[in-house]
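J.: Structure, please.
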Amino acid sequence: MSVAETIQQKLQAALLPEHLEVVNESHNHHVPPNSETHFKVVIVSQAFDGQRLLARHRQVNEALAHELANGVHALSMHTYTPQEWQAQVAVPDSPKCRG
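T.: As a prediction, this is how the structure comes out:
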């Protein structure tokens, strides 16, 4: 199973998201081809209701603790409640880091 699939499964189980995107952005960084080290996660979950951004990120970090300690170098998180997601115009693009 790929790292992206593992991230998807763990977040699905932990947060029951209404919307979940896991994007491997490793190709934007100076890493070997086909790496799975840099990810962007867009997650919409009722579990984030009433929580500040830091608490939301902690929930994601807890769900992915093993991956973050074993090979995932960077994780960009965009965490929304369903109401925020409906009002959101677009998810911010990640910066191009390859240099």
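J.: alpha carbons only for contacts and neighbour counts from here, please
T.: Will do.
J.: so which strand or helix has the most centrally placed residue in the chain?
T.: Among the residues of the chain, residue 41 comes closest to the average C-alpha position under Cα atoms, centre = their mean, at 2.2 Å. Element membership of residue 41 [criterion: DSSP states H and E] is strand 38-44.
J.: Which neighbouring elements make contact with that strand?
T.: On a contact count with 3 or more Cα pairs under 8 Å, 6 or more residues apart in numbering; DSSP states H and E, strand 38-44 meets strand 19-24, strand 74-80.
J.: Now the second one, please; I'll put the structures next to each other:
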Amino acid sequence: MVTPQQVQDYIAAGLPCDVLDVKGDGHHFEAIIVSEAFTGLSRIKQHQRVYQALGERMREEIHALSMKTYSPSEWAAANGQ
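T.: Down below sits the predicted model:
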């Protein structure tokens, strides 16, 4: 069974993140991801970058991942900064 920390490590290994928080129960995970790599990308493209970082793990180890992705400026706006 995959832990939230492992999912977090997998994402961090493939995508530079300013904020990365993963929670879950071993099957279903929720992530907040802030990355400069998301700047100028649509939400769909941002999610595709995360899936790319996870690679085959999305098919083999991780059954469900709900994510909220932000560029640094989107994150600042979402947090009233």
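J.: Give me the TM-score for this pair.
T.: The pair, once superposed, lands on a TM-score of 0.85 when counted by TM-score structural alignment, normalised by the length of the second structure; 80 aligned residues with a Cα RMSD of 2.0 Å.
J.: Trace the residue nearest to the centre of the first structure over to the second structure, please.
T.: Matched by TM-score structural alignment, residue 41 of the first structure corresponds to residue 31 in the second structure.
J.: again, but for residue 72 of the first structure
T.: Checking TM-score structural alignment: residue 72 of the first structure goes with residue 62.
J.: got it, and residue 62 of the first structure?
T.: Residue pairing (TM-score structural alignment): residue 62 of the first structure is matched to residue 52 of the second structure.
J.: Assign its match to helix, strand or coil.
T.: For residue 52 of the second structure, the secondary-structure state derived from DSSP: H, G, I helix; E, B strand; the rest coil is helix.
J.: now do residue 2 of the second structure
T.: Per three-state DSSP, the local secondary structure of residue 2 of the second structure is coil.
J.: Next, count neighbours for it.
T.: Using other Cα atoms under 10 Å, residue 2 of the second structure is surrounded by 16 other residues.
J.: Could you find the closest non-adjacent residue to it?
T.: Spatial nearest neighbour of residue 2 of the second structure, excluding adjacent residues (Cα to Cα, 6 or more residues apart in numbering): residue 26 at 5.1 Å.
J.: surely that neighbour meets residue 3?
T.: Yes - between residue 26 of the second structure and residue 3 there is a contact at 5.4 Å, judged by Cα atoms under 8 Å.
J.: that older thread, let me see the contact set for the match of residue 41 of the first structure.
T.: 20, 21, 22, 23, 65, 66, 67, 68 (Cα atoms under 8 Å, 6 or more residues apart in numbering).
J.: Having no further points to raise, I will conclude here.
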